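> sequence-free structure coming up:
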């Protein structure tokens, strides 16, 4: 969850689902889902399998990726049907058309009993929850989802992050295991061979960092007699800015709410993009850009262009996952967390363990919500995640004596020329990263699980925010969301636009006061007040 990097994670293709065998009994009242019935009457088994004694069919809508086979025939779901006695009739769409199709179903009252991997926003969860279209899950979780409940008890940020201001939970999330450090954070990667050749140590300060990049650019570390090295290679300026936020004392609650944190002096919410420390950060990055130490087309460069340079071994610092995974370039190590001009040395460029919280939603058309919560809860267990990600022992994966698992050769080196996503996508649905679940290191085969990534995280850990310091994305009341909708998009867009202009020199820092004044006119004061209210609710 490395802030902006989360979108780039290879794991984005690998969300792990943990699910524990559901258990619970007794009556669920209307607050738990409206249609809740006595478990015996509904013929729901309190624990174990099958979940229901009589076969039942449920309608469901989901987003999927091209690598997945037909969900109505894919083995994950056909095997799980035999285990549960629950047949799910899947309607799936590609992620590119998800939002449009999802909204059409809701607008036309033609929606299914459950939405899976449909990525509802927080505002949509509250909106349709208030309308009664989405069922409150609180009581259902208490009675029929002991495994997910155990996770909420262990990690309070989950319950706080998925509970709406009205006190209800309307969706189940993707959760990144807080113990899986290398999926949560890790610094950019530096080419150790270049450091060694130039006799440089890892940078400790901003000056060291500048001098290292300058040496990469000017001293021909690849030894080909040409100045073709890219000191810092990346798409966009987000990576370099985020890497340095903690060195300037910014984002002391992480990057889930990217433009706000707590002002150390007042204890109130601070709007970061107008803070003097943020201005200093941009001035430093502008110096890097002006002196040619960043990719000169960093604002407009395409990822394919950066990838091409990366695969040629021309990039000194890579702002992505381990280059061995994306560029087949070995020998990169994690950068140090740098000490800033005011003595700050903290790594803050990551969000909370919570991914999308609207990945499993039950609607008011659900005939047996108790059964479906149990159905989902299995995939928050160790057994469930193992099935979800690895499949079947000796068929899709092998297991070592110490419990370690790996895909079979047929999956890793498919005889039909399929890549990993395509090969495993004939059996399982994880390729693409869209589903509720629990991302656990033991079953995670993406780049963040590599030993090098684990070491990178260990290096950053002493400087990383503690779990109780990190904010998840805030949930807002309907009134607050209504106000934010009118001002937030313009403010956030302007902040990003001006960040790039200041960095590239297309806007002079002499005009900083005008920039601040423009944000004031856009309503930044009210923006901060709304976030202050949300922060106070979260603190309670």
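Here it is on my side, so go on. None of the values given here were measured: they were computed from a predicted structure.
> use CA for all of it now, contacts and neighbours both
Will do.
> roughly how far does residue 352 sit from residue 536?
Using Cα to Cα, to the nearest Å, we find residue 352 at a distance of 17 Å from residue 536.
> neighbour count winner among those two?
Between residue 352 and residue 536, counting by other Cα atoms under 10 Å, residue 352 is the more crowded of the two (27 against 11).
> what count of nearby residues applies to the nearest residue to that one once chain neighbours are set aside?
Computed as Cα to Cα, 6 or more residues apart in numbering, the closest residue to residue 352 that is not its neighbour in sequence is residue 472, at 4.9 Å. Counted by other Cα under 10 Å, the residues lying close to residue 472 total 22.
> against that first model, consider the following:
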């Protein structure tokens, strides 16, 4: 345990009180020429023009994903030290505990030099002076590479609070698009002459037929996730005609509502259709009776053992789950299908954010020593050269550049991870210290993954079909980033959400399980509006109008 965590633990009681308040881009070569001082040395060589005149250790905290264990002083960190004189020391927290640890660090102002935050943290803590304001450095010309992205993406303005920027947003590069989508055992559809369902009514009919054919099965399974809002609401509500937002707090942007506006989904008549669908699935025996408490591990076991046939979640799971399923059912295959139409006749789905995301922001502590050196480090990290390193490893060792100057992983290096767990590419990312799940302000994640799959021969027709299905499905739209809220607005939203969500969470299961009639939900809608849902909608829509 680090000294920082020991100190933090001793302040836990006080922190608990305080904490409650609490894309594809082509790369930047032109900006790189005018960047702040950086290494001009070849990979592995001595630094001749470093970001820092002398070696400096910088502490960084970000969540450690279970799929990608963090190794301090991995290859990428070692090369960053050679090229910049910056020694990155990672002080990681397991992803499952990161939110609580982060709240404590923020509430006690006991931050590392750099910490990964999200826009909720910016809205809650920016005015408290915890984070270094960054615009002053852009105005001084110290962030030419980052400013290229600032000028390129208007949504960068959504990372501000009261007009100031308090963190560096992670920028994705060459990312393939996918999202929550419908995945089904197509081998069973073929075997029993069941057509691919084109509507949600047809989907229920197909799953009911499979339940008759396999009485001991759980045709439709879900994972609860890490919050009290059921995962099935978070993944499917938008497609069914309503929504609950990415964080499951009820507020979301609906492009089909009055030309596009924020809506508190559970406080609308449209949400009755969401509950109706799940009630039909539950009462017919199609939906897992344990949906409210199922863990991801249980969900995975049901799908890969042949007990469950359908899920609507991160559709990329279809590829890995098909591999695992074949051990139990050699002919089995999970495939993504086009998004079904809902009661209004519309097919709706959202991509994940691929270029900018409000949940990966790297803030510099206002107490960090010599902030200009950290500013120069970040600006260097937004160059294509640094992005290549942080995404593909060291040039000449782990990758080479093709005739177009694009990184290509070396086959002999990738071959080491043929038996890597949980997947070959995650095992490689872990050893390199690369990819989206590491400390990478400008990253490529999907392109190196595809390269690994193809070099190891695990890329197949199923992969090609998966990505083509998404590309051809016009139901998917890009997500809308939430506008920045003022500290007062953010505080008011939290004040309203806590009792509102508590009330709603006590009601959902009663309607899904048939303990209450769907028409009785009208009273819940009225109570939700009276309890603040309407005010929350106004706050978000006013913030959006103000930003425009």
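Yes, it's here. None of the values given here were measured: they were computed from a predicted structure.
> so what's residue 147 of the first structure closest to, chain neighbours aside?
The shortest distance from residue 147 of the first structure to any residue other than its chain neighbours is 4.6 Å, reached at residue 20 (Cα to Cα, 6+ apart).
> OK, contacts around the one you found?
With contacts defined as Cα atoms under 8 Å, 6 or more residues apart in numbering, residue 20 of the first structure is in contact with 145, 146, 147, 148, 377, 378, 379, 380, 381, 382, 383, 384.
> again, 7 Å this time
Contacts of residue 20 of the first structure were listed using Cα atoms under 7 Å, 6 or more residues apart in numbering, and they are 147, 377, 378, 379, 380, 381, 382, 384.
> in helices, which of those residues appear?
Secondary structure from DSSP state H places 147, 377, 382, 384 of these in helices.
> most surrounded residue in the residues you listed?
Comparing those by number of neighbours (other Cα under 10 Å), residue 377 comes first, having 27 neighbours.
> how about that residue, what's its partner in the second structure?
Residue 377 of the first structure maps onto residue 379 in the second structure, with residues paired by TM-score structural alignment.
> I figured its match hits residue 138, correct?
No: in this structure, residue 379 of the second structure is not within contact of residue 138 by Cα atoms under 7 Å, at 10.0 Å.
> residues near the aligned residue in the second structure for residue 271 of the first structure, how many?
The criterion is TM-score structural alignment: under it, residue 271 of the first structure has residue 264 as its aligned partner in the second structure. Residues near residue 264 of the second structure, counting by other Cα under 10 Å, number 27.
> burial count for the closest residue to residue 264 of the second structure other than its chain neighbours?
In space, not counting the residues next to it along the chain, residue 264 of the second structure is nearest to residue 251; the distance is 4.3 Å by Cα to Cα, 6+ apart. Burial of residue 251 of the second structure is recorded as 23 neighbouring residues (other Cα under 10 Å).
> which of the residues in the helix ranked longest in the first structure are classified as buried?
In the first structure, taking DSSP H as the definition, the longest helix is helix 478-504. Residues of helix 478-504 of the first structure classed as buried under the neighbour-count rule (16 or more other Cα atoms under 10 Å) are 478, 480-481, 484, 487-488, 491, 495, 498-504.
> next, the mean deviation of it compared to the second structure.
Averaged over the aligned pairs, helix 478-504 of the first structure sits 2.2 Å from the second structure after superposition, using mean Cα distance after the TM-score superposition for the first structure.
> now for the next helix or strand after that helix, which elements pack on it?
Next along the chain after helix 478-504 of the first structure, taking DSSP states H and E as the criterion, comes helix 512-522. On a contact count with 3 or more Cα pairs under 7 Å, 6 or more residues apart in numbering; DSSP states H and E, helix 512-522 of the first structure meets helix 478-504.
> tilt between the helix it packs on and helix 512-522?
160 degrees (axes from the mean of the first three to the mean of the last three Cα atoms, to 10 degrees).
> quick one: list the elements packing against helix 478-504 of the first structure.
Helix 478-504 of the first structure is packed against helix 276-290, helix 512-522, with contacts defined by 3+ Cα pairs under 7 Å, 6+ apart.
> gap between the last one and the chain center?
When you say that, I think you mean helix 512-522 of the first structure. 31 Å (Cα atoms, centre = their mean, to the nearest Å).
> try stretch 407-427 of the second structure
Here stretch 407-427 of the second structure is found 23 Å from its chain centre; the criterion is Cα atoms, centre = their mean.
> same question for stretch 267-278 of the second structure.
26 Å.
> report the buried residues of that stretch.
Applying a neighbour-count criterion of 16+ other Cα under 10 Å, one finds 267, 268, 270, 271, 272, 273, 274, 275, 276, 277, 278 buried in stretch 267-278 of the second structure.
> between those residues, which is closest to residue 109 of the second structure?
Sorting those by distance to residue 109 of the second structure puts residue 267 at the head of the list, at 36.9 Å, by Cα to Cα.
> how far away is the closest residue to the closest one other than its chain neighbours from residue 266 of the second structure?
Counting by Cα to Cα, 6+ apart, residue 267 of the second structure lies nearest to residue 525, which is 4.5 Å off, once chain neighbours are set aside. Distance check for residue 525 of the second structure against residue 266 of the second structure: by Cα to Cα, it reads 7 Å.
> compare neighbour counts for the two and give me the winner.
residue 266 (28 against 20).
> need the contact list for that one.
Neighbouring residues of residue 266 of the second structure by Cα under 7 Å, 6+ apart: 244, 250.
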